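>>> got a structure for you, letters missing:
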């Protein structure tokens, strides 16, 4: 698979409560794949057990997303949240960033 870096489409960047910076896309057979990491912000009510106080705070969580997309980049189906999707994202980031070549060049000099 040859993954390419793309700017995140507005359909992903304009969602309230989540942030997507970049996406990776590739074609496998007749399927278009999109892979990205989204940071989700959620309001959480924090209850202080002994103080009888509640306060709302924002917490973030990251999720790796792999999905089938159509020719226009519209999401068709997302794979379930699995650890292997996070591993795939990490591998694709490593490959697209050219880390292997950079390290080889750095060590050769």
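Nice, I can see it. On a predicted model such as this, the values are computed, not experimentally measured, just so you know. Numbers count the residues shown, from 1 in each chain.
>>> okay, CA-based contacts and neighbour counts for the rest of this
OK.
>>> Let me know the helix or strand that the nearest residue to residue 54 once chain neighbours are set aside is in.
Once flanking residues are discounted, residue 54 sits nearest to residue 47: 4.5 Å by C-alpha to C-alpha, 6 or more residues apart in numbering. Per DSSP states H and E: residue 47 is located in strand 31-48.
>>> State the next helix or strand along the chain beyond that strand.
Taking DSSP H and E, what comes next after strand 31-48 is strand 53-69.
>>> Which other helices and strands does the following helix or strand past that next one contact?
Downstream of strand 53-69, the next assigned helix or strand under DSSP H and E is strand 75-78. When contacts are defined as 3 or more C-alpha pairs under 8 Å, 6 or more residues apart in numbering; DSSP states H and E, strand 75-78 packs onto strand 53-69.
>>> Tell me which residues are up against the strand it packs on.
Applying C-alpha atoms under 8 Å, 6 or more residues apart in numbering, the contact partners of strand 53-69 are 31-48, 75-79, 81, 85-86, 89.
>>> do you know how far residue 59 is from residue 86?
Distance, residue 59 to residue 86, by C-alpha to C-alpha, to the nearest Å: 20 Å.
>>> The residue nearest to residue 54 and residue 4, how far apart?
Using C-alpha to C-alpha, residue 47 is found at 45 Å from residue 4.
>>> Got another one to weigh against that:
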């Protein structure tokens, strides 16, 4: 299953229940796929180019508190525009976290 990580801001503040908890819905979809034995691949949303977005992607790809140690089978990183150079400084940390080269404590990442 291909899964695009959430991160797009919700522009509408209507009382639409489907928009009430996008992160909760994301976790529900991921957990359901993992419970059924599906391999999950991830891809970042276009707004995941800052440190907060990277940390959200890492937490979703390799959840720290999952007793079954679920993780994405692979992750596709959509690069930002060449005009957006500020995000490259955090990219090394993201790669190390994804490969488990750093502590599982995301605060250290």
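Sure, I can see it. Owing to the predicted nature of the structure, the values given are computational and were not obtained by experimental measurement.
>>> After superposition, what's the TM-score here?
Put the two chains on top of each other and the TM-score (TM-score structural alignment, normalised by the length of the first structure) is 0.24; 39 aligned residues with a C-alpha RMSD of 3.7 Å.
>>> Neighbours of residue 53 of the second structure, how many?
19 (other C-alpha atoms under 10 Å).
>>> Look up the closest residue to residue 43 of the first structure, ignoring the ones flanking it.
Nearest one to residue 43 of the first structure, counting by C-alpha to C-alpha, 6+ apart, is residue 58 at 4.6 Å.
>>> how many neighbours does the one you found have?
Around residue 58 of the first structure there are 11 residues (other C-alpha under 10 Å).
>>> Could you do residue 53 of the first structure as well?
Residue 53 of the first structure has 9 neighbours, counted by other C-alpha under 10 Å.
>>> and the gap between it and residue 46 of the first structure?
To residue 46 of the first structure, residue 53 of the first structure is 8 Å away according to C-alpha to C-alpha.
>>> Is residue 75 of the second structure within a helix or a strand, and which one?
According to DSSP H and E, residue 75 of the second structure maps onto strand 74-76.
>>> got it, and residue 23 of the second structure?
Assigned by DSSP H and E, residue 23 of the second structure falls in helix 22-35.
>>> same check, this time on residue 89 of the first structure
In this assignment (DSSP H and E), residue 89 of the first structure forms part of helix 83-97.
>>> Just the residues contacting that helix, thanks.
Where contact means C-alpha under 8 Å, 6+ apart, the residues beyond helix 83-97 of the first structure that reach it are 3-5, 24, 35-37, 63-66, 100.
>>> continuing past it, what's the next helix or strand?
helix 99-108.
>>> which residues sit against that next one?
Applying C-alpha under 8 Å, 6+ apart, the external contacts of helix 99-108 of the first structure come out as residue 94.
>>> tell me the angle that helix makes with helix 83-97.
In terms of direction (axes from the mean of the first three to the mean of the last three C-alpha atoms, to 10 degrees), helix 99-108 of the first structure departs from helix 83-97 by 50 degrees.
>>> Quick one: distance of helix 99-108 of the first structure to the chain centre.
Its chain's average C-alpha position is 26 Å from that of helix 99-108 of the first structure, according to C-alpha atoms, centre = their mean, to the nearest Å.
>>> before we move on, what SS does residue 42 of the second structure have?
Following DSSP: H, G, I helix; E, B strand; the rest coil, residue 42 of the second structure is assigned to strand.
>>> how much space is there between it and residue 75 of the second structure?
Taken as C-alpha to C-alpha, the span from residue 42 of the second structure to residue 75 of the second structure is 5 Å.
>>> Could you list every helix and strand that the helix or strand residue 59 of the second structure falls within packs against?
Counting by DSSP H and E, the element that carries residue 59 of the second structure is helix 51-61. Counting contacts by 3+ C-alpha pairs under 8 Å, 6+ apart, helix 51-61 of the second structure is packed against helix 88-98.
>>> Lovely, talk soon.
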